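> How does the following fold in three dimensions:
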Amino acid sequence: MPPGVGGLGPDVGDMRHSGDMTSPSAVDTRTAALAALRELVGRPDADFHDGQYEAIEALVEGRRRALVVQRTGWGKSAVYFVATLLLRRQGAGPTVLVSPLLALMRDQIAAAERAGVRAVAINSTNAHEWSEVMQQLDRDEVDVLLVSPERLNNPAFREQQLPALVRRIGMLVVDEAHCISDWGHDFRPDYRRLRDLIEQMPPEVPVLATTATANSRVVADVAEQLGTGGSSGDGASAVLTIRGPLARTSLRLGVLRLPTSASRLAWLLSHIDDLPGSGIIYTLTVAAAVDTARLLRDHGHDVRAYTGQTDTDERTESEGMLKRNEVKALVATSALGMGFDKPDLGFVLHLGAPSSPVAYYQQVGRAGRASESADVLLLPGVEDRDIWHYFATASMPDRERAERVIAALGDQPISTPALEAMVDIRRTPLELLLKVLDVDGAVRRVQGGWVATGEPWSYDAERYERIAGERRAEQQHMIDYEQTDGCRMEFLQRSLDDDTAAPCGRCDNCAGIWFPSEIGESATTQAAESLDRVGVPVEPRRAWPTGADKLDVPVKGRIAPGEQAGEGRALARLTDLGWGGTLRELFAAGATDAAVTPQVLGGCVRVLADWGWTERPVAVVAMPSRSHPLLVDSLARGIADIGRLPYLGALDPVDGGPSGQPGGNSVFRLAGLWDRFSAQGLDIPEGPVLLVDDLADSRWTLTVAARTLRQAGATEVLPFVLALRG
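Predicted structure coming up:
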């Protein structure tokens, strides 16, 4: 069977439809649908899984709204491809398939081609093809148009192409539909906009939503939104929900609890070759994915890192290599998630747990889709809760920030960079907040930027507290999964409110521990050495932020070469697997300011020894730290003493020092730092100066301080910090 056709496995011919076949129309539709299915999978004996034909019939004959909640590999894509072919033969317009990830789009287009379905995509990577795609739509040469949810609010697409498309649409398909819901594990504001699209569509146009990861709360929420404007009744009652058992009999689940990051990596080094076939190793952060992939490659294992920061072409190449079994594994963040289709994926291993059993089920569902067995192992980390908390709070809109954004907007468009300079919110959280406010109707994206709609808006504190409370409960539920002595697959099924849940007979709790637990001595040494690696470049700022002059900071454009900082160094990132844990304790909320420890100072000395600067520093200067004065002063003195360099002291704070808080928007951060440091009390020698601080975030503190030192006579300023955020 060709891969990528919605997980219709080798047993498809054994799955028989048992629905009503009395109507001649139903007979004709089923005959045509079955022929299309067999063409899709390339097997003359193929038949429908339970529920597949019911969904197709509801869409084609009943023109209904349907929600399909079925396990990964059941064949959800077969439903919408077959329904599309039948609707097109009846003269319907193209299907619009809203798909969340580029990797998923690529697989869906490939599957469509094998089925004889003409599919094209409009997304951020193929802007050069959009004109041709629209011409193909005009010539009615497209059966399925794949778009991202974000594209639906692109002003040009929304105003120029979407209205005509809505008039001609033959069917709307929402893939990974749990994203529609506030209760879904992958909350995406743009998905909530689909309710508005459904309201615009003619009521007789069928709508299909599919997902493998929805509990009863999500099912009810999605069904309610699909029922908007439907012709077959009111609300969720008009939506046909087809929900099947979610047990994955091919998966062998297990949990291995190890005390440290070093022991988890050592286990992986010891046993990666024992894992069957090729697979995915999931991590919770970009830094962990990159560091783990580097460690494995350094010791002869063919792996690649795959994160949201990986170049698009490289991600595509890596996906292909994994599908062709040319690598043992991709070490990935959740960027490699929904819809990635490799039916024979042999294993999924997690270094650190996702924040909910629902999200975990979705990720492990990549494995064993067309094979009798695949191994799934979770190695939870003690730092998991801290990472969950960070991501959960980062995605929630803040009342004060939201009101600030609305107040700054009027009826004339303001670009995101210009708005960023007005409201003191960094670009990424600002873009997320704008999406939320757009969906809420308070702001609108137009050509040239954003405008306020003038519609009344209030912060729905109750709603967001409900969501936050549910996420906390899901996090605890994930801890319960790790600690349960019952069947692990049954636990995941019950987390998804699957009332068919029963012991699987295969997991470590049902059948006994199936994975080795010993760790090789050499692997322990190698993992410890990798985690003990120090030194991260701190890239200098080269240009002033746009809009600084609006806050009375008299700079713009490039920073003058004679005022720039040089490339700096950090001991490690806060998110690093190794030194990150030590640094997170140092900078934890409420941590006591204390002198630098010999261990940390020793790590810093190693960074300095490996720096490779063009000219050795001639002196050490400290930043006047507000939060860690003892730590910074002792670190600067310790470096100066070991390096036999003069310690000149700290820069003097002017007018009380910097105003505002670290981590803000660039323009506001710069304005709070401008002219707030003085080197008048320091005898700055000619030559490079080592500038010591605790934490680099926006890097504007280091930039302004370096400018001050350069103006005081330093020929170069080399920033050194303990931690780099992110």
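
> When you work out contacts or count neighbours from here on, use the C-alpha atoms and nothing else.
Fine.

> burial of residue 374, as a residue count?
Neighbour count for residue 374, taken as other CA atoms under 10 Å: 25.

> Contacts only, for it.
Contact analysis of residue 374 by CA atoms under 8 Å, 6 or more residues apart in numbering lists 250, 251, 252, 276, 345, 346, 347, 367, 368.

> Packing partners of the lengthiest helix in the chain?
Longest helix in the chain, counting residues (DSSP state H): helix 461-483. The criterion is 3 or more CA pairs under 8 Å, 6 or more residues apart in numbering; DSSP states H and E, and the helices and strands that helix 461-483 contacts are helix 357-364, helix 384-394, helix 488-495.

> And those helices: which comes nearest residue 329?
When the helices and strands packed on helix 461-483 are compared by CA to CA, helix 357-364 sits nearest residue 329, at 14.1 Å.

> Also compute the angle for that closest one relative to helix 488-495, please.
If you take axes from the mean of the first three to the mean of the last three CA atoms, to 10 degrees, helix 357-364 sits at 130 degrees to helix 488-495.

> Compute the inter-axis angle for helix 357-364 and helix 461-483.
Using the same axes, to 10 degrees: helix 357-364 against helix 461-483 is 60 degrees.

> which residues sit against helix 357-364?
With CA under 8 Å, 6+ apart as the criterion, helix 357-364 contacts 72, 185-186, 212-214, 334, 337-338, 348, 353-354, 376, 474, 477-478, 481, 492, 495-496.

> hmm, 7 Å instead?
Identification of contacts with helix 357-364 by CA atoms under 7 Å, 6 or more residues apart in numbering yields 185, 212, 213, 337, 348, 354, 376, 477, 478, 492, 495, 496.

> Show the subsequent helix or strand relative to that helix.
Following helix 357-364 in sequence order, the next helix or strand is strand 374-379 (DSSP states H and E).

> Hey, what's the angle from that following strand to helix 357-364? Just curious.
130 degrees.

> those helices in the stretch 501-650 of the chain, which residues are they?
Listed in chain order, the helices of the stretch 501-650 of the chain (DSSP state H, counting those that start in this stretch) span 508-511, 521-531, 579-586, 598-609, 629-643.

> Now the second one, please; I'll put the structures next to each other:
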Amino acid sequence: MDRQAAETLLRTAVGDPNAHFRPGQWEAIDALVNQRHKLMVVQRTGWGKSSVYFISTRILRDRGVGLTVIVSPLLALMRNQIEAANRLGIRAETINSTNQENWPVISAAMLDDEVDAILISPERLSNEEFVGEVLLPVADRVGLLVVDEVHCISDWGHDFRPDYRRLVNVLRQMPPNMPILGTTATANNRVIEDVQAQLGDIEIQRGPLVRDSLALQTLRLPDQASRLAWLAQHIPELPGTGIVYVLTIRDAEQVAAWLNQQGVVARAYHGSVVHDDFENSNQYRQHLEDLLLNNEIKVLVATTALGMGYDKPDLGFVIHYQAAGSVVAYYQQVGRAGRAIDTAYGVLLSGKEDEDIHEYFRRSAFPDERDVNAILDVLAEHDELSVVQLQPHLNMRRRQIDKVLKILSVENPAPVIKQGSQWRRTPVPFRMEHERIEHLTTQREIEWQEVQGYINSEGCLMAYLRHALDDPETDDCGRCTVCLGGPVVGIDVDRSLVIAAAQYLKHAEMPFKPKIQVAAGAFRVYGFRGNLPVGLQAQEGRILSRWGDAGWGGLVADDKHAGHFRDDLVDAVAEMLEQRWQPNPA
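Predicted coordinates:
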């Protein structure tokens, strides 16, 4: 296959008879289909990495080579890519948590060589039934392996995912001369070296990471009320539609509600967002993505759940309500904007709570050694246990148990294995890698300081990002607030909006839903099983403020240490009870 023929496929894929390869695209395709190389492509978001592997898939399948396996981290990416593959006549399927009823049909089609490309999440590699009955039987005839967002395989990456580590085991079952393509826009030299160590002798293709359309700006504001006011004042002035990134689910809901109150059409987006009109969170998230894609809302207020793979070429702006944890993560998120328009805006707001949130993220990144040992000890005392059966033996939340088991299960060899829903202890000894954990935690702290350097930079902001990503080209962009010598988006904040936002935050109480499910064996004398009887279930409560929240959080924290809550807080609770909540206890 030569360049001209491949370019014909490109035009079919993108629906443009005048399309041409971007620099590096043909070279990547040539390396995969003609030279059968292992290749890692580091190119800016919007460069067209998916075009490379779908055109390569079409060429290889036309030669009678086996299917392409694409490991991709997000459902949003899978949906978009299946549509792109279909335009090339590629039968692409996905096996994920949202289409379980289709698994048997898709699996049978794979085994019969009727599927050209299969897209799976890294979590699917932890499913022994899928690996054993579907993937391994076709492993020796896989024509191309694609690892999308390959930085996730590295401890050093900003978005490390333990399930990606299972890839190394799967690779051993695949043809040794099989071409491999790893793609990412967010890998510095340290991440690249780690990926090379895990995937073998892999070539690197790097392109310039500059985003010519992006006008960058940073802005420190004293408190959350000021940031909310800034958003309400300036988002309506920005062109098109955009994303506001937040660090927590609580902030996603709170900021979206505030913007709607101020006449800005917004929706909250996070991993557990639900709506009564939709069967599950996955369906509702797809609906939210479509609303933004079709410009039916002004802004999506999102956690990192809206990340890799969401593609809206005309996205006009990305604003960070709080600072990202690393420059690499920030580049990946702000790079969603301006892919196919001349001017887009990336504004990073920062406040005093950012440090506390990221400190919590760093502390909770690795499980406590006592929790790990407790789980291993319980499993060692039993033949096998499900997570539900584990819980009564442990003083841990379900989420903590799941996290520990996942981390243990991707070790090689693993001290635990999962068969169906049952977990079993293996004879493999386990020791916490304290030195590695300390090293990575220190690295995360250094990355956070890099973010502070970006916020305070007196040089070009785009050049700062590119330098942090080890881009060899770091020329000034000529578009950011530093290069222009003035703000690219207004920095003034309307005082009346700040007052309104402060009042809003003080009235932003949260529902508290008591648990209704009884832990196994917790009330043996009463014989309760499953849920508590309706007559014994506690009613929903209200939380005036979380610890350290904007609004009342600062006073709550101060007064807890003082041992006495001031009258202002008592009055605030009374106002919440009498004027807004108005409960009617049974």
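
> Kindly provide the TM-score of these chains.
Overlay of the two chains. TM-score (TM-score structural alignment, normalised by the length of the second structure): 0.94; 574 aligned residues with a CA RMSD of 1.9 Å.

> re earlier: of all the helices of the stretch 501-650 of the first structure, which lies closest to residue 57 of the first structure?
Closest among those, using CA to CA: helix 508-511, at 39.5 Å.

> what does that closest one rub up against?
Residues from elsewhere that reach helix 508-511 of the first structure, judged by CA under 7 Å, 6+ apart: 253, 254, 485, 486, 487, 505, 514.

> What is the aligned counterpart of the first one in the second structure?
Residue correspondence, TM-score structural alignment: residue 253 of the first structure in this structure matches residue 216 in the second structure.

> Show me what whichever strand or helix holds that match is packed up against.
Per DSSP H and E, residue 216 of the second structure falls inside strand 214-220. Contacts defined by 3 or more CA pairs under 7 Å, 6 or more residues apart in numbering; DSSP states H and E place strand 214-220 of the second structure against strand 344-350.

> Tell me roughly how far the strand it packs on lies from the first structure on average.
On superposition with the first structure, the mean distance recorded for strand 344-350 of the second structure (mean CA distance after the TM-score superposition for the first structure) is 0.6 Å.

> Next, the angle from that strand to strand 214-220.
20 degrees.

> Count the neighbours of the equivalent of residue 455 of the second structure over in the first structure for me.
Matched by TM-score structural alignment, residue 455 of the second structure corresponds to residue 482 in the first structure. The tally of other residues near residue 482 of the first structure (other CA under 10 Å) stands at 19.

> in terms of contact, does residue 482 of the first structure touch residue 255 like I think?
Yes - counting by CA atoms under 7 Å, residue 482 of the first structure does reach residue 255; the two are 6.4 Å apart.

> For residue 303 of the second structure, the count of nearby residues, please.
21.

> how near is the alignment partner in the first structure of it to residue 387 of the first structure?
Mapped onto the first structure by TM-score structural alignment, residue 303 of the second structure lines up with residue 333. Between residue 333 of the first structure and residue 387 of the first structure the distance is 13 Å, computed by CA to CA, to the nearest Å.

> picking up where we left off before, could the helices and strands packed on helix 461-483 of the first structure go into a markdown table alongside mean neighbour count and distance to residue 443 of the first structure?
Output for those, formatted as a markdown table (neighbours: other CA atoms under 10 Å; distance: least, CA to CA, whole Å):
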| stretch | mean neighbour count | distance to residue 443 of the first structure |
| --- | --- | --- |
| helix 357-364 | 22 | 31 |
| helix 384-394 | 14 | 21 |
| helix 488-495 | 22 | 36 |
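
> Residue 265 of the first structure is nearest to which of those helices?
Comparing these by CA to CA, helix 384-394 comes nearest, at 15.4 Å.

> circling back to that earlier point, now the contacts of helix 508-511 of the first structure in JSON lines, with distance to residue 423 of the first structure and neighbour count?
Conversion of the contacts of helix 508-511 of the first structure to JSON lines gives the following (distance: CA to CA, whole Å; neighbours: other CA atoms under 10 Å):
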{"residue": "253", "distance to residue 423 of the first structure": "48", "neighbour count": "25"}
{"residue": "254", "distance to residue 423 of the first structure": "47", "neighbour count": "25"}
{"residue": "485", "distance to residue 423 of the first structure": "50", "neighbour count": "11"}
{"residue": "486", "distance to residue 423 of the first structure": "51", "neighbour count": "14"}
{"residue": "487", "distance to residue 423 of the first structure": "50", "neighbour count": "22"}
{"residue": "505", "distance to residue 423 of the first structure": "56", "neighbour count": "16"}
{"residue": "514", "distance to residue 423 of the first structure": "55", "neighbour count": "14"}
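
> if we can go back for a sec, taking the helices of the stretch 501-650 of the first structure together, which one is wrapped up most tightly?
Among the helices of the stretch 501-650 of the first structure, the stretch with the highest mean neighbour count (mean count of other CA atoms under 10 Å) is helix 629-643, at a mean of 20.
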